[in-house]
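Asker: any chance you can model this:
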Amino acid sequence: MYLTQSLHRAAQQTPDAAATIFGDRVRTWSECLDRVARLAAALRSLGVGPGDRVAILALNSDRYHEYLFAVPWADGVLTPANIRWSPAEIAFSLQDAGARVLLVDDAFAPALPAIRAAAPVLDTVVFCGDGAVPEGALAYEDLLAAHDPVPDARRGGDAPAGIWYTGGTTGTPKGVVLSHTNLLMSALGSAASGEFMTPGGRLLHAAPMFHLADGAAWVARNAVGGTHVIVAMFTPRGVAEAIATHGVTDVLLVPTMIQMLVDAPDAAEFDLTGLRHLIYGASPISDAVLERAAKRLPTTEFTQAYGMTELSPVATLLLPADHRVDRLRRAAGRAAPHAEVRIVDAEDTEVPRGTVGEIVSRGGHVMLGYWNRPAETAQAVRDGWMHTGDGGYMDDEGYVFVVDRIKDMIVSGGENVYSAEVENALAKHPAVASCAVIGVPDPEWGERVHAVVVLAPGAEATPEELREHTKTLIAGYKAPRSAEFVDALPLSGAGKILKRELRAKYWSDADRGVS
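Answerer: As a prediction, this is how the structure comes out:
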């Protein structure tokens, strides 16, 4: 199994069909194969060899699609950079992965000096935008024109396909290494549900393509054939217009995006009846948003995918029929066709149905490991079971319900925020003596990053001051959107902060333990 397999098949069977639609630019599958083979040749000429990491920092585009194919074609390893991170965080991921080549577009070219300064491993930048080529960078289209196509390395199987960086519970991001088998197992298993992707249909990429959620949809679309419709980034009107104009049948969105789409007045003028499947993840959808979405999208079926990057990323699916059962709307679904899922206690023993424990999953979708972090890999994957860090229970029919996050991860607007990372940034403010960061309910973001702070004696600070301080150290979406000041934090007998007590007053009236 290898990612480029689907490109060969599409170019053979539907050479003149649209592979990508990006604005006014339409490329066929035969054109796509030719451009991918030329980009792979260019990468090899730049010194990319077997297993070398090639990064990209860009908004969604048809060139991002070509990158995803060309790197494995050249026998390299994908390293998508998080576009929402600060230059320092991006540089860390490039340096950690050892990525010597970076593709960058117009939106992020201004960050190049800061990234280069903090990531000395980087020696080649390829500009994949449409504007002026930055100084010291190579032009994407010139590289394609200057190189003849090269044969596909057909990198595949258990060889690493890519490294996707996630927020770090210890304060620095971790690189999740996924193989070709991992990615294809998750995609094919999800497609086997029959409710994930319309065969031969059109998938809209509105969620960021650097994120594995969209990446998984990209792999699934290639597996079942069809066309990729791409918008640079999510806007309600842009998504509605793309669905109506290009005959989009499938889209992946996070619940926040769904809410914005169905509530936006300027999106209401577009006909969305062609949309067949809406896949969502990161958090369950509220009943109120689901009801509004069902009215706005009466011909669309909803599927929730639960998982994590380490699971490539799907573990369970809540299918359209499940959404029509009231009690199941709070569930995360049942084990996907490719996955085994169970709930275990601290000794990794499966607990009785209805008992809360840790959600674990096993199968061909479990990551190869964390990049250069064998100890953390061994802790996360035990006896083949990936420990998600999520607390939940399973009912008698195998439906999984998530009730808490063991790792204190906050999901805000579909983005993962790890509390330790925010706490480390907050602690660098001179007025902060101690702090804890938790997720609290938010009607717009699902969860909001909230700081509980003990000030140093005689010190003063405002919530906005602390927010602006953290934004100088980490990405803006991770910065606390609210804060409260207390005299002391609740501690356990072992001296650990009792975050459950901090959360209690915010979640006691919520309809679930986490949003």
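
Asker: make it CA atoms for all contacts and neighbour counts henceforth
Answerer: Will do.

Asker: quick one, strands of the stretch 401-515 of the chain?
Answerer: 409-412, 415-418, 432-442, 446-455, 482-485 (DSSP state E, counting those that start in this stretch).

Asker: would a markdown table of those with distance to Ser86 and mean neighbour count be doable?
Answerer: Shown next, in a markdown table, are the strands of the stretch 401-515 of the chain (distance: least, C-alpha to C-alpha, whole Å; neighbours: other C-alpha atoms under 10 Å):
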| stretch | distance to Ser86 | mean neighbour count |
| --- | --- | --- |
| strand 409-412 | 17 | 23 |
| strand 415-418 | 14 | 22 |
| strand 432-442 | 20 | 21 |
| strand 446-455 | 18 | 23 |
| strand 482-485 | 21 | 15 |
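
Asker: now the other sequence, so there's something to compare against:
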Amino acid sequence: MDYRVVSIVRDHARGRGGSPALTGDGRTVSYAELDERSSRAAQALLAAGLGPGSRVAHVGKNAPEFFDLLFGAAKIGAVTAAVNWRLTPAEIAAIVADAGAAVTVLDAEFAALAADLPGRVVVTGAGHEAWLAAHPADDPGFVGEPDDIVVQLYTSGTTGVPKGVQLSNTNFAVGERMARRWRLDGSAVSLVPMPLFHIGGSGWALAGLYAGCRQVLVRDIDPAALVDTFERERVTNAFIVPAVLQFMCQVPGSAGRDYSALRGILYGASPITSEVLRVALETFKAPLFQVYGMTETTGAIVQLEPEDHDPGGPRGHLMRSAGRPYAWVELKIADPAGEGERAPGEVGELLVRSSQNTTGYWNRPDETARLLGAGGWLRTGDAGYLDAEGYLFLTDRIKDMIVTGAENVYPIEVEEVLAAHPGIADVAVIGVPDERWGEAVKAVVVPRPGVDLTEEEVLAYARERLAGFKRPRSVDFAAELPRNPSGKILKKNLRAPYWDGLGRSIG
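Answerer: As a prediction, the model looks like this:
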């Protein structure tokens, strides 16, 4: 599609400049103000010697300054690299260096990092405002081409060293396609709780900005505060990861709050159990859209529609699926060791082909070659199958599969069962060493507050509901599970102590 991200701010500034674009850090920025501020940022970047193809970095929580930089960079053809602020200082500095960013906009909360970052560092607050004010609000007028890279997002690192995923104007055209489908328009109020360094944050925000609505930027995730924000801001649309959705439903009194403005909640980025879905439907009484995708596919490529969320109904089993691909997305299930396509119902690796696929990783030709196969097919690294109706059922990350004896166990199947136990608040299933079977299934369980749960109770519950080879052989208890910023459980961290010193690892 002949689409340009930079046109979002230019078009809305002309057509609806006085309308609110962003609310965050206690202030609201209109589309006209965003256009002006991004033009000043563009001039500042030009003055620093940047131009088409240059990288700039942003290290900070969700705030309007991110969009000053993103649109300012786009107005000169530069690329914004959004960096995970939850990493260690050394890791953040390494990513900024990897991007080759000559300028970094740094959240004032992390000002202590400035001395460790290469290039020019602009700290938000007074320094950032002075940086903008020193330059005229003249739009340089760069338009560029559909395939020009606009944003560079770094993978979470759960499968290795973070890699810069390059996303183009064409990749982000999904926002134009999906705004109406996600019930976003100029009157919407869209909540952006996912971090902007994640595709679920920046991609979702760009879809809302394309629609011309107001984005409510969430700086810190607090389930009780999110419930208050839904009600106070009259939120109409939101994208929330399953873990946060689950925690919001557990906030005392959450089911009795006023969510009447809601048009829909999108969820995705990590597996969800049927029990969490059931409770979310009861709590919010609003349409739920499940979306599946990854950074390398510019977010959502598969969607489960609200009408398919039918717990207890004849199509209730679909709530365990990710949905069906969009019309412009091709899926196939292939042998993990090759390209051969598998029949409906057979588990294999999910491959995807669409205009949303990244062109590759920044300066990583070998990794790019492993990601993008023949014919434009992208290897997701996720295991699953397609049913006869074309619904995608994800079984797990291929690396998380447990091989016990000659049987494959996909952790999500076990987690689905255990999550329905009334005393379990959260659960992860991993493979641990076993002398007899190679690997054994272990459950790591977070009990609900006030519940005195024992290992034997959990094992007995599983025995009644799972095939023998899928049952956990042991249970550990934890206060919480480690998660990355997108809400995915860091199973590599959970597995590590058990495999340490054995000369091999899982994942």
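
Asker: any idea what the TM-score is?
Answerer: Once the chains are laid over each other, their TM-score by TM-score structural alignment, normalised by the length of structure 2 reads 0.78; 433 aligned residues with a C-alpha RMSD of 3.1 Å.

Asker: rewinding a little: which of the strands of the stretch 401-515 of structure 1 sits closest to Ser190 of structure 1?
Answerer: strand 415-418 (21.7 Å; C-alpha to C-alpha).

Asker: on that earlier part again, okay, the strands of the stretch 401-515 of structure 1 in a markdown table with distance to Ala305 of structure 1 next?
Answerer: A markdown table is the format used below for the strands of the stretch 401-515 of structure 1 (distance: least, C-alpha to C-alpha, whole Å):
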| stretch | distance to Ala305 of structure 1 |
| --- | --- |
| strand 409-412 | 15 |
| strand 415-418 | 15 |
| strand 432-442 | 21 |
| strand 446-455 | 16 |
| strand 482-485 | 29 |
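
Asker: of the ones you listed, which approaches Tyr506 of structure 1 most closely?
Answerer: Tyr506 of structure 1 lies closest to strand 432-442 among these, at 6.0 Å (C-alpha to C-alpha).

Asker: so which of the strands of the stretch 401-515 of structure 1 gets nearest Asp130 of structure 1?
Answerer: Set against Asp130 of structure 1 and scored by C-alpha to C-alpha, the strands of the stretch 401-515 of structure 1 come closest in strand 415-418, at 28.1 Å.

Asker: show me the contacts for the counterpart of Gly348 of structure 2 in structure 1.
Answerer: Under the alignment (TM-score structural alignment), Gly348 of structure 2 pairs with Gly357 in structure 1. Each residue near Gly357 of structure 1 by C-alpha atoms under 8 Å, 6 or more residues apart in numbering is listed here: 343-346, 351, 391-393.

Asker: sorry, back to before: of all the strands of the stretch 401-515 of structure 1, which one is nearest Met367 of structure 1?
Answerer: strand 415-418 (18.1 Å).

Asker: so where is that closest one in structure 2?
Answerer: Going by TM-score structural alignment, strand 415-418 of structure 1 sits over no part of structure 2.

Asker: just how off-centre is that strand within its chain?
Answerer: Distance, stretch centre to chain centre, for strand 415-418 of structure 1: 10 Å (C-alpha atoms, centre = their mean, to the nearest Å).

Asker: and the gap between the aligned residue in structure 2 for Pro80 of structure 1 and Thr380 of structure 2?
Answerer: Under the alignment (TM-score structural alignment), Pro80 of structure 1 pairs with Ala82 of structure 2. Going from Ala82 of structure 2 to Thr380 of structure 2 by C-alpha to C-alpha, to the nearest Å gives 22 Å.

Asker: so for the two, which sits in the more crowded spot?
Answerer: Ala82 (29 against 18; other C-alpha atoms under 10 Å).

Asker: distance check, that one against Arg55 of structure 2.
Answerer: Counting by C-alpha to C-alpha, the gap from Ala82 of structure 2 to Arg55 of structure 2 is 10 Å.

Asker: helices of the stretch 1-150 of structure 2, start to end?
Answerer: 7-16, 31-47, 65-74, 89-99, 126-133 (DSSP state H, counting those that start in this stretch).

Asker: so which of these gets nearest Lys491 of structure 2?
Answerer: Evaluated over the helices of the stretch 1-150 of structure 2, closeness to Lys491 of structure 2 peaks at helix 89-99, with 20.5 Å, by C-alpha to C-alpha.

Asker: chain center to the closest one: distance?
Answerer: 21 Å.

Asker: swap in stretch 184-200 of structure 2?
Answerer: The chain centre lies 12 Å from the centre of stretch 184-200 of structure 2; the measure is C-alpha atoms, centre = their mean.

Asker: buried residues, it. List them.
Answerer: For stretch 184-200 of structure 2, a neighbour-count test (16 or more other C-alpha atoms under 10 Å) marks 184-186, 188-200 as buried.

Asker: all helices of the stretch 351-500 of structure 1, in order?
Answerer: With DSSP H, counting those that start in this stretch, the ranges of helices along the stretch 351-500 of structure 1 come out as 374-380, 419-426, 463-471, 499-507.

Asker: now, of these, which is deepest in the fold?
Answerer: helix 419-426 (a mean of 23; mean count of other C-alpha atoms under 10 Å).

Asker: quick one: which of the contacts of Gly357 of structure 1 hold up in structure 2? List them.
Answerer: Checked against structure 2 using both residues aligned by TM-score structural alignment, their matches' C-alpha atoms under 8 Å, the contacts of Gly357 of structure 1 keep these contacts: 343-345, 351, 391-393.

Asker: the residues you listed into a markdown table, with extra columns for neighbour count?
Answerer: Converted to a markdown table, the kept ones among the contacts of Gly357 of structure 1 look like this (neighbours: other C-alpha atoms under 10 Å):
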| residue | neighbour count |
| --- | --- |
| Ile343 | 25 |
| Val344 | 21 |
| Asp345 | 15 |
| Val351 | 16 |
| Gly391 | 21 |
| Gly392 | 25 |
| Tyr393 | 24 |
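
Asker: among the residues you listed, name the ones in strands.
Answerer: 343-344, 391-393 (DSSP state E).

Asker: quick one: which of the residues you listed is nearest to Val486 of structure 1?
Answerer: Gly391 (27.9 Å).

Asker: map the closest one onto structure 2.
Answerer: Residue pairing (TM-score structural alignment): Gly391 of structure 1 is matched to Ala383 of structure 2.
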